[in-house]
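Asker: Next input, structure requested:
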Amino acid sequence: MKNLITAGALALALSTIATLIPNTVAMAADMGAMHKAGGITIHNPWARATPGRPRNGGAYLTIKGGASGDELTSVESTVAKKTQLHDHTNENGVMKMRQVKSIMVPAGGIAMLKPGGHHVMLMKLKHALKKGESFPLTLHFAKAGKVTVEVKVMSVGAMDAGKGAAHGDHGGHVSHGADGKMKMKQ
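Answerer: This is a model prediction of the structure:
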């Protein structure tokens, strides 16, 4: 009986490992997507899938600065009618999303565009973003100029190192204030 339980536990462990290895390898390949331009390096451009009839979506990536700093000044994409740079801030326990004019990329440092922080807002999506697809995103930098990257669409619940509301319909979206800022529930 003891050998049977041990064999069963071993089989379960091996099947779990066999399932995880291909997913880990695929994830590492996706995480390794890299683009270089004008001294900066752009890593892992990705977005969440947006099921149903989504109005909005988000795109995320990591930008590593070169010898001198740079500034991401605007973005554009063919998948949305309007594309903006956004940030989340916590004001008195309420998450607020707001458009920002630019995102600084420090010399030799990193600017992370991630859920719950700076990100690319894809507004008025022309169609749902489907897992496994990709789309072009053009980034405009003050020094490096125009850089187009391919954004890989991940699963609906995909998360990077940060934490935040889903973008399909702004997750816990409550309303837009008179100042145009979105007020989010935590």
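Asker: make it CA atoms for all contacts and neighbour counts henceforth
Answerer: Fine.
Asker: Against which helices or strands is the longest strand seen in the chain packed?
Answerer: Longest strand of the chain, by residue count under DSSP state E: strand 80-91. Packed against strand 80-91, as judged by 3 or more CA pairs under 8 Å, 6 or more residues apart in numbering; DSSP states H and E, are the following elements: strand 70-77, strand 94-99, strand 119-125.
Asker: Out of those, which is the most enclosed?
Answerer: strand 119-125 (a mean of 22; mean count of other CA atoms under 10 Å).
Asker: Tell me which residues of the helix or strand just after that one come out buried.
Answerer: Going down the chain from strand 119-125, the next helix or strand is strand 134-141, by DSSP states H and E. Of the residues in strand 134-141, 134-135, 137-141 count as buried by neighbour count, 16 or more other CA atoms under 10 Å.
Asker: For strand 134-141, which helices and strands make contact with it?
Answerer: For strand 134-141, the packing partners by 3+ CA pairs under 8 Å, 6+ apart come out as strand 70-77, strand 145-154.
Asker: sorry, back to before: now distance to residue 153 too, for the buried residues of strand 134-141, in CSV please.
Answerer: Listed next are the buried residues of strand 134-141 as CSV, based on distance: CA to CA, whole Å:
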residue, distance to residue 153
134, 6
135, 8
137, 12
138, 16
139, 17
140, 21
141, 23
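Asker: if we can go back for a sec, mind putting the helices and strands packed on strand 134-141 into JSON lines with distance to residue 92?
Answerer: Below are these laid out as JSON lines (distance: least, CA to CA, whole Å):
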{"stretch": "strand 70-77", "distance to residue 92": "29"}
{"stretch": "strand 145-154", "distance to residue 92": "32"}
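Asker: Please give the structure of this sequence too, so both can be compared:
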Amino acid sequence: MKVSRHLVALLLFTGALQSLPLQAQEVKAGDLVISQAWSRAAPRGAELASSYVTIENKGTAPDRLIGGATDIAEKLQIQQSSMVGGGLTLNPVAGGVTISPGDKVVLAPHGIHLTLSNLKAKMKKGTAVPMTLEFEKAGKITVSFDVLGAASTGPVAPKASAADGSRMKK
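Answerer: Sure thing, here's the model as predicted:
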């Protein structure tokens, strides 16, 4: 069977495009800039999934992330993960997460993050999941979260001044 060089080049190009990492779009709402929105893939039958995001406040007044919702899960909560007695515990973050003027807060693995409970569908790597984040002042903002691999530590993020202060990388 003879295959043209053009077809081979097209197939290689298509494969390369499919392997490129997703780039979540930056969302601006009032004084807030929301970026680096991503989730870990979760297999069919999984009850929980974790999502992460960077929120920057470019205004002069604080705002607070107080919750959110998504069609892919029954519940979205802001939680803090921590190690207690050699085991991982998840606790709700009472009152939400404050984003002070001029600050950048990174919700990241092993720190404050969004927990999706009672998943209604598989969160498949390479897809995007819309979520509506609710802020005390900015209101409800819909953001698309890129689904990365189940073991991903996320895209490279700018330095943080709050939630966990870490730099994430793939």
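Asker: Any chance of the helices and strands packed on strand 80-91 of structure 1 in JSON lines with distance to residue 151 of structure 1 as columns?
Answerer: Formatted as JSON lines, these follow (distance: least, CA to CA, whole Å):
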{"stretch": "strand 70-77", "distance to residue 151 of structure 1": "10"}
{"stretch": "strand 94-99", "distance to residue 151 of structure 1": "21"}
{"stretch": "strand 119-125", "distance to residue 151 of structure 1": "11"}
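Asker: between those, which gets nearest to residue 84 of structure 1?
Answerer: strand 119-125 (5.1 Å; CA to CA).
Asker: which residue numbers in structure 2 go with that closest one?
Answerer: The counterpart of strand 119-125 of structure 1 in structure 2, counting by TM-score structural alignment, spans residues 113-119.
Asker: And that stretch against structure 1, how far off on average?
Answerer: Overlaying structure 1 shows stretch 113-119 of structure 2 at a mean distance of 0.4 Å from the equivalent residues (mean CA distance after the TM-score superposition for structure 1).
Asker: List the contacts of that stretch.
Answerer: Stretch 113-119 of structure 2 has contacts (CA atoms under 8 Å, 6 or more residues apart in numbering) with 45-53, 72-81, 107.
Asker: Go ahead and build a ChimeraX selection from the buried members of these.
Answerer: Remark: buried members of these, expressed as a ChimeraX selection using 16+ other CA under 10 Å:
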select :49,50,51,52,53,72,73,75,76,77,78,79,80,81,107
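Asker: any idea how far residue 152 of structure 1 is from the residue nearest the centre of structure 1?
Answerer: Nearest to the centroid of the C-alpha atoms of structure 1, with distances taken as CA atoms, centre = their mean, sits residue 60, at 2.5 Å. In this view, residue 60 of structure 1 and residue 152 of structure 1 are 10 Å apart by CA to CA, to the nearest Å.
Asker: Find the residues that touch each one of the two.
Answerer: Residues touching both residue 60 of structure 1 and residue 152 (CA under 8 Å, 6+ apart): 45-47.
Asker: Check the residues you listed for burial and list the buried ones.
Answerer: With neighbours counted by 16+ other CA under 10 Å, those contain buried members at 45-47.
Asker: thinking again about what came up before, tell me which of the helices and strands packed on strand 134-141 of structure 1 sits nearest to residue 106 of structure 1.
Answerer: strand 70-77 (6.6 Å).
Asker: Give the buried residues for the strand or helix carrying residue 3 of structure 1.
Answerer: Taking DSSP H and E as the criterion, residue 3 of structure 1 maps to helix 2-31. Across helix 2-31 of structure 1, burial judged by 16+ other CA under 10 Å covers 30-31.
Asker: Check the separation of the first and last residues in stretch 85-97 of structure 2.
Answerer: Distance across stretch 85-97 of structure 2, first residue to last, is 26 Å (CA to CA).
Asker: ok now that stretch, how far from the chain's centre?
Answerer: Its chain's C-alpha centre and that of stretch 85-97 of structure 2 lie 17 Å apart, by CA atoms, centre = their mean, to the nearest Å.
Asker: nearest to residue 70 of structure 1, of the buried ones among the shared contacts of residue 60 and residue 152 of structure 1?
Answerer: Among these, residue 45 lies closest to residue 70 of structure 1 (CA to CA), at 18.1 Å.
Asker: what about the aligned residue in structure 2 for that closest one, distance to residue 80 of structure 2?
Answerer: Here residue 45 of structure 1 is matched to residue 37 in structure 2, going by TM-score structural alignment. Distance of residue 37 of structure 2 to residue 80 of structure 2, computed by CA to CA: 17 Å.
Asker: Any chance of TSV for the shared contacts of residue 60 and residue 152 of structure 1, columns secondary structure and distance to residue 173 of structure 1?
Answerer: Below are these laid out as TSV (DSSP: H, G, I helix; E, B strand; the rest coil; distance: CA to CA, whole Å):
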residue	secondary structure	distance to residue 173 of structure 1
45	strand	24
46	strand	22
47	strand	19
